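In: any chance you can model this:
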Amino acid sequence: MELSLFVPSCSRLKKYGKKYYGVRLYRNCVQEIWHEVVQPPFEGTPRPPHPHGRHGYPPRRSRRPRQLHQHPVNAARAATAADACAGVSIDFVELPFPCAAVGLPDGCENLDLLPSLESHHVELFFSAAALLRDPLKQYLLAQPPSSAFMIADACNPWTRFVVGELRMPRLLFYGPSCLYTLCARMIKHHIIWDRYKDDPFEPFDVPGLPHPLRISMARMPWLLTAPGWEGFLEEIVESEATTDGVVINSFDDLERVYVDCYNGNMEGKKVWTLGPLSLVHKDPDNKAARGNRVSIVVGEEHRVIRWLDEKPARSVIYLSFGSVVRHDAAQLMEISHGLEAAGRPFLWVIKEAEASSQEVEKWLSGFEERTAGRGIVVKGWAPQAAILAHMAVGGFMTHCGWNSTIEAVAEGIPMATWPHFGDQFINEMLVVDSLGIGVAVIDGANGRAVVVKREEIAKAAARLMDEGAEGEKRRERARELGRKARKAMEVGGSSYLNFTRLVNFVLDYDRVE
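Out: Predicted structure coming up:
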């Protein structure tokens, strides 16, 4: 079996016995590598039987990894994860990202590398991604006949035309939570964005959910309301209508009610929850290898872990706001003052771009001196999965991006939620209101851009690390979800079985010759 996974500028191939291709186009590069799902936790474990009497997986072949091409940016990021699977054949096939063709600077292969997140630059990014249609089709046509399938990010709706010509099944991968994905589907299906485009702050109830959920368009992705994006939305709706199924990085015990509701609205098409993908790597070195490791300063990763090793269990607040959220100098200063006032041990990750101005460098130096021994500031990339898995970490102040959120859930860590845009507000509702494992940094956040004051940050930190009855209940709920997350990925767990069913679906797919 051969599994090929593509991101906008590079791909990875995985060798097994019978050959088939899977294609994944992920708008934010390789956040979770598909080979992580295929290898552990299934490597070396019993395989569930196929419903028709066959094994769920064909025999493995032992081959050396082959590396065909590496594009400087995306391939370098993906290679660190590939190195962790030395016993599995993984190849990179370069599909050069056509930045120049749409007027983007060279190397803008990911949203976090764009000059800005304004509508114009994001539109150019998706236009460039759509230009991969013909190169991808030509590459697949040049391969030997196979049982092929495609996994495409939902924000690459053009992939439906590729599978139409190649007669292969196509699955959509949704990066956000199932709750957000369900809300977005209902809002698009009922064309709600058109009713509230003149007042994006007016709240409304999302129809078709298993319980009331009130939100405003200002707390949904801006492309749902931004002028000029109507055509792109229609393409996404059509892409979902023609998909053969949906893949989500979640697990049944976390979002069962939303998974069931989503399945009920997919007209017979299956939704597979396969997460948490971050739990695939059990080895600490492999956990640390995930993400944009190529950007880390030499020795910084080990400095972080050594610092955590010296702290008491569950005493440290970890602060990180993802790869895209950018704080200005005023907000960074408020965070620093809030951390000082909180008086708790902390590990704070700041982007290099945020810390590059002379103003920030000056006050940051003084802040680090005042909090030496109690806190540590990391500039650039940090090994988040390894940090969250460390016994010293007791709470996570996060922007509520889904990768960060489910990684915290997987490790049983409660959260202080600080959403900024996109799916993050709904993820906060899931964490705080539905699951009861988080506290909101901003009470009643409505999507308006504001500078969060130091008092609110200190208060949220205190509530997050509360040692009283309320805090202990929150921590126990988080620990219980962590146990359920690990169980989902074990042999016989829900995500394990869902992956088996997905593979069998592909093998049984009725292709028209």
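
In: every contact and neighbour count from this point should use C-alpha atoms.
Out: Fine.

In: for the top helix by length along the chain, name the packing helices and strands.
Out: Ordering each helix of the chain by length in residues (DSSP state H) puts helix 469-489 first. Applying 3 or more CA pairs under 8 Å, 6 or more residues apart in numbering; DSSP states H and E, one finds that helix 469-489 contacts helix 252-264, helix 402-410, helix 494-507.

In: go through these and name the closest to residue 236.
Out: The closest of the helices and strands packed on helix 469-489 to residue 236 is helix 252-264. By CA to CA, the value is 16.3 Å.

In: quick one: distance of the helix or strand following the closest one to the chain centre.
Out: Helices and strands here follow DSSP states H and E; after helix 252-264, the next one along the chain is strand 270-273. Here the centre of strand 270-273 is set off from its chain's centre by 17 Å, with CA atoms, centre = their mean, to the nearest Å.

In: sequence B follows; please return its structure for comparison with A:
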Amino acid sequence: MATQHERQRQQPLHILFFPFFAPGHLLPAADVAAVFAARGARCTILTTPVNAGIIRPAVDRANDGGSGTVDIALMPFPDVGLPPGVENYMALTTLQVDCRAKFMRAVQLVREPFSRFLANNRPVDVVVSDSFFSWSADAAAEHGVPRLVFTGTSVFARSCNESMLRSNPFETTTANEGDPETLVSLPGLPHRVELRRSQVMDPGKQPGAWAFYQSNNAADQRSFGEDMAGSGANINADVDKDCCLRWLDTKPAGSVVYVSFGTATRFSPAELREISRGLDLSGNNFVWAISAGESTEWMPEGFAELTANVGDSRGFIIRGWAPQTLILNHPALGGFMTHCGWNSVLEAVSAGVPMVTWPRYADQFYNEKLVVEVLKVGVSVGARDYYASAMENHEVIGGEVIAESIMALMGNNEQGDAIQKKTRELGGWLGARSRRAGLHTALSDG
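Out: I've put the predicted structure just below:
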């Protein structure tokens, strides 16, 4: 007769995934859970009802494959005074600043349902929780469960952020302290990485954000192991992806630039107007994914006709969630203007699509350094300001500059040709590695 220890060992490993409430965190976590489930683990994703709807398509595909099971466990989203249904960071882009503070308060309050789940669903062998849930390291330890960190960002950006938090180069960069053009060096990295003061988080000006990242990093250090077509979510059922793909089918190979800045990035009307001018001036075909609730008052005269979303129009506008991996892997794609979120960078490189980089906050300026200076698969639009808040006003990049960056990437010129060639080589190398490993990675950005 088997002993209790032997019976326990016969049970599959139970992994609890607890991703942050944003598409760029939820979807990669669901994909990782599917990989573990396919290898025999019992995987549960703990989230709220609205966020469950975001990952449901990915989970259903994993379960339909028959090689493993991923379960979704529901918990209530805390009542912090947000409008009904606002349970995801993506929904905050059109709301007031105080709503973001309420949302982050809710992020702290979900500790209680998280702990209750661990208490009522034994055994959980390991927790894989988002770095933004810094309290989860202690909460998991209280139940004797090891916690692994899910960061959803690149090792390069992670290293840059670690260097920032450990050394605080602002304390050692005393020359021209008030000059946003002063270069800040990040020590301890194999490559020389320098950014302007305006491109990185200043702990003196953003003490709250600095403390947030320090708290996350400290919790991560205490954690265990600190170290295509069907992809994405059905977040906006109104998006007619077939219409977009049919429009792309009418365009010559490599002629279209795709513009998307993720689900949490917000531009002022003046910035949107300059982006539209830049797309017009570039002369290229384009697909532009913008917020579903964005007004059209910023559109310059004639731009609506330019983006009629018909075969002979130069532009196609998608409002809301875009089928990004399908677009990037379409033969008509020649370039991608991106905020440099890590999921977007991964998808672009995997598809062999070079980038026009326009970082705004978080790890994005670090990712730009990797794309433009280390991998050499992109052109910078010249963004200089770190946005600590979506409501901040910064220098507006002109349409002429935007058009110039697009043409440098997409045009028949020495720089563009070299970047295109390098991107194809890197994309082919990644594809070969994935095929040899028997894995298919399909990540979608927030």
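
In: TM-score of the superposition?
Out: Once superposed, the chains reach a TM-score of 0.83 (TM-score structural alignment, normalised by the length of the second structure), with 417 aligned residues with a CA RMSD of 3.3 Å.

In: export the helices and strands packed on helix 469-489 of the first structure to CSV and append columns for distance to residue 467 of the first structure and mean neighbour count.
Out: Below are these laid out as CSV (distance: least, CA to CA, whole Å; neighbours: other CA atoms under 10 Å):
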stretch, distance to residue 467 of the first structure, mean neighbour count
helix 252-264, 25, 18
helix 402-410, 19, 24
helix 494-507, 33, 20
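
In: thinking again about what came up before, quick one: the longest helix of the first structure to chain centroid distance?
Out: For helix 469-489 of the first structure - counting by CA atoms, centre = their mean - the centre lies 21 Å from the chain centre.

In: that one against the second structure, how far on average?
Out: In the superposition against the second structure, helix 469-489 of the first structure averages 1.9 Å from its aligned positions (mean CA distance after the TM-score superposition for the first structure).

In: element containing the aligned residue in the first structure for residue 103 of the second structure?
Out: Using TM-score structural alignment, the equivalent of residue 103 of the second structure in the first structure is residue 125. For residue 125 of the first structure, the element it lies in under DSSP H and E is helix 119-130.

In: that helix: how far from the chain's middle?
Out: With CA atoms, centre = their mean as the basis, helix 119-130 of the first structure stands 20 Å off its chain's centre.

In: comparing it with the second structure, how large is the average distance?
Out: Here helix 119-130 of the first structure, set against the second structure after superposition, deviates by a mean of 3.2 Å using mean CA distance after the TM-score superposition for the first structure.

In: buried ones in that helix?
Out: For helix 119-130 of the first structure, the neighbour count (16 or more other CA atoms under 10 Å) marks 121, 122, 123, 124, 125, 126, 127, 128, 129, 130 as buried.

In: packing partners of that helix?
Out: Using 3+ CA pairs under 8 Å, 6+ apart, helix 119-130 of the first structure sits against helix 99-102.

In: count of neighbours near the closest residue to residue 259 of the first structure other than its chain neighbours?
Out: In space, and not counting its chain neighbours, residue 259 of the first structure is closest to residue 178: 6.4 Å by CA to CA, 6 or more residues apart in numbering. When neighbours are counted by other CA atoms under 10 Å, residue 178 of the first structure registers 29.

In: with residue 299 of the second structure instead?
Out: Neighbour tally, residue 299 of the second structure, other CA under 10 Å: 17.

In: center of the first structure, which residue is that?
Out: residue 403 (3.4 Å; CA atoms, centre = their mean).

In: residue in the second structure paired with that one?
Out: In the second structure, residue 403 of the first structure lands on residue 343 (TM-score structural alignment).

In: so its match is in contact with residue 26, correct?
Out: No. Using CA atoms under 8 Å, residue 343 of the second structure makes no contact with residue 26, being 11.4 Å away.

In: any idea how far residue 319 of the first structure is from the residue nearest to residue 295 of the first structure when sequence neighbours are not counted?
Out: Nearest non-adjacent residue to residue 295 of the first structure, counting by CA to CA, 6+ apart: residue 381, 6.2 Å away. Using CA to CA, to the nearest Å, residue 381 of the first structure is found at 12 Å from residue 319 of the first structure.

In: what do these two both touch?
Out: Here residue 381 of the first structure and residue 319 have residue 349 as joint contacts, going by CA atoms under 8 Å, 6 or more residues apart in numbering.

In: once aligned to the second structure, how far is the helix or strand following the helix holding residue 125 of the first structure on average?
Out: Proceeding C-terminally, helix 119-130 of the first structure gives way to helix 133-141 as the next helix or strand, assigned by DSSP H and E. Compared with the second structure after the fit, helix 133-141 of the first structure shows a mean deviation of 1.4 Å (mean CA distance after the TM-score superposition for the first structure).

In: tell me how far helix 133-141 of the first structure lies from the chain's centre.
Out: 26 Å.

In: mind giving me the packing neighbours of that helix?
Out: Applying 3+ CA pairs under 8 Å, 6+ apart, we find helix 133-141 of the first structure packed against helix 159-166.

In: what angle separates the helix it packs on from helix 119-130?
Out: 10 degrees (axes from the mean of the first three to the mean of the last three CA atoms, to 10 degrees).

In: what's the mean distance for helix 159-166 of the first structure versus the second structure?
Out: Helix 159-166 of the first structure sits 1.2 Å off on average (mean CA distance after the TM-score superposition for the first structure).

In: and the residue of the first structure sitting at the aligned position of residue 163 of the second structure, what does it touch?
Out: Aligned by TM-score structural alignment, residue 163 of the second structure pairs with residue 186 of the first structure. Contacts for residue 186 of the first structure (CA under 8 Å, 6+ apart) come out as 206, 207, 208.
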